[in-house]
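Engineer: Quick one, structure for this:
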Amino acid sequence: MEIILQPWPWYVTGPLITFVMLLLFYFGKSFGMSSNLRTLCSIGGAGKYADFFKFDWKAQRWNLVVVLGAILGGFIAVNFLSDGSNIALSPETINDLETMGFHNAGAAILPPEIYDWSAVFTVKGMSVLIIAGFLVGFGTRYAGGCTSGHAISGLSNLQKPSLVAVIGFFIGGLIMTHFILPLIFKAS
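Structural biologist: Have a look, this model is predicted:
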């Protein structure tokens, strides 16, 4: 018997996310990846250098399971639940990416033009990583959380600041996709 591997449909994943959110709500917890990064920095001793990292990280140990789950889940998905086929992209998207210098769009989850070590260790690659890392870190701190925290946890708790943050994330994503990314990755 041949097993056909497909992404889980929304009517399976949506209720699973809802179930997790209900469990977190029941136990008085909130979800977000940036809080895990803060916890990891605190464990590493960042509290010696910045007051932001001075908090009882042991109370957040439960949330580190999210990091472990993301790592294990990604490994399982790629190695055991993926059939290795190309990502389904529209022909227009493939053409747009090819004009920016991305070849074989959809063949890999992470395009080698950005994530291959030979691309990372260039002036352009390092500049993109450093600037993007700063902007993500600043934006996460300024918005009081990350996309997963606001979009999943904050919106499910009907928090108005999360709605504003998610709208800002989408606007920023659109600006990046349609204006900044084409400037950075012009085909030579």
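
Engineer: hey, let's count contacts and neighbours off CA atoms from now on
Structural biologist: Fine.

Engineer: I'd assumed Thr147 was in contact with Phe169.
Structural biologist: Yes - Phe169 is within contact range of Thr147, at 7.2 Å (criterion: C-alpha atoms under 8 Å).

Engineer: what's the distance between stretch 2-21 and the middle of its chain?
Structural biologist: Its chain's C-alpha centre and that of stretch 2-21 lie 18 Å apart, by C-alpha atoms, centre = their mean, to the nearest Å.

Engineer: distance between the ends of that stretch?
Structural biologist: Start and end residues of stretch 2-21 are separated by 35 Å (C-alpha to C-alpha, to the nearest Å).

Engineer: Can you get me the centre-to-centre distance for the helix ranked longest in the chain and its chain?
Structural biologist: Longest helix of the chain, by residue count under DSSP state H: helix 123-143. Helix 123-143 sits 13 Å away from the centroid of its parent chain (C-alpha atoms, centre = their mean).

Engineer: another one to check against the first:
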Amino acid sequence: MDFILQPWPWYVSGPLIALVMFLLVFFGKTFGMSSNLRTLCSIGGAGKYADFFKFDWKSQKWNLTVVLGAMIGGFIAVTFLSDNSVMDLSPQTVNDLKEIGFSNAGESLLPPEIYEWKNVLSLKGLAILVIGGFLVGFGTRYAGGCTSGHAITGLSNLQLPSLIAVIGFFIGGLLMTHFLLPLIFGA
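Structural biologist: Sure, this is the predicted structure:
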């Protein structure tokens, strides 16, 4: 039972992801989370306002099961398969985060300095959400997919544009971590 309550090692989770990718390729499907937002917007009638949403969403409704599965799987993992242990962050990371104002680094997945309602509803919090949401949405559309679509499906299919996009995602993450995060939250 202890094995179930611990994070699964790469040699279990990696082959499971590979199996899912094989099945998707075998059935001629592609995986990506951002495409589900397009499908949901099309279902809601966004095609009346933008040509981007005018497509046969019914051919993509199978992909909505991925979103449902991710939500159900996440709930099951947190509720029934979690031992409530804290994240195992390196001491250097904890110190670096404390230096820029994150007092409980490593104690939760959602730092209260960002996700508590009082912080979310502040001018700074709203600016972070709006600007961050715009950049993620713009980047996803500009790159032709999200991190999961490019990093899992695109790289599995040996697509050069996905390799370029994934390299860009990592560069953006490094810039955010080492320059923007200290700038935004620095004392």
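
Engineer: Any idea what the TM-score comes out to?
Structural biologist: TM-score of the superposed chains, computed with TM-score structural alignment, normalised by the length of structure 2, equals 0.97; 186 aligned residues with a C-alpha RMSD of 1.0 Å.

Engineer: ok, back up a step: the longest helix of structure 1 vs structure 2 - mean distance after superposition?
Structural biologist: Once fitted to structure 2, helix 123-143 of structure 1 is off its aligned match by 0.3 Å on average (mean C-alpha distance after the TM-score superposition for structure 1).

Engineer: Structure 2: matching residues for that helix?
Structural biologist: Here helix 123-143 of structure 1 aligns to structure 2 at residues 123-143, judged by TM-score structural alignment.

Engineer: follow-up on the earlier one: and the longest helix of structure 1, what other elements does it pack with?
Structural biologist: Counting contacts by 3 or more C-alpha pairs under 8 Å, 6 or more residues apart in numbering; DSSP states H and E, helix 123-143 of structure 1 is packed against helix 117-120.

Engineer: if I look at Pro15 of structure 1, how far off is Trp8 of structure 1?
Structural biologist: Distance of Pro15 of structure 1 to Trp8 of structure 1, given as C-alpha to C-alpha: 12 Å.

Engineer: what does Ile114 of structure 1 give?
Structural biologist: Ile114 of structure 1 is 27 Å from Trp8 of structure 1, where distance means C-alpha to C-alpha.

Engineer: what about the two, which has more around it?
Structural biologist: Counted by other C-alpha atoms under 10 Å, Ile114 of structure 1 and Trp8 do not tie: Ile114 has more neighbours, with 16 against 9.

Engineer: what's near enough to touch the more buried one?
Structural biologist: Counting by C-alpha atoms under 8 Å, 6 or more residues apart in numbering, Ile114 of structure 1 touches 120, 125.

Engineer: What's the local residue count around Ile109 of structure 1?
Structural biologist: By other C-alpha under 10 Å, 10 other residues sit near Ile109 of structure 1.

Engineer: what do you get for Arg61 of structure 1?
Structural biologist: So Arg61 of structure 1, with other C-alpha under 10 Å, has 13 neighbours.

Engineer: Ile71 of structure 1 versus the closest residue to it other than its chain neighbours, what's the distance?
Structural biologist: The shortest distance from Arg61 of structure 1 to any non-neighbouring residue, by C-alpha to C-alpha, 6 or more residues apart in numbering, is to Thr39 (7.9 Å). Using C-alpha to C-alpha, Thr39 of structure 1 is found at 17 Å from Ile71 of structure 1.
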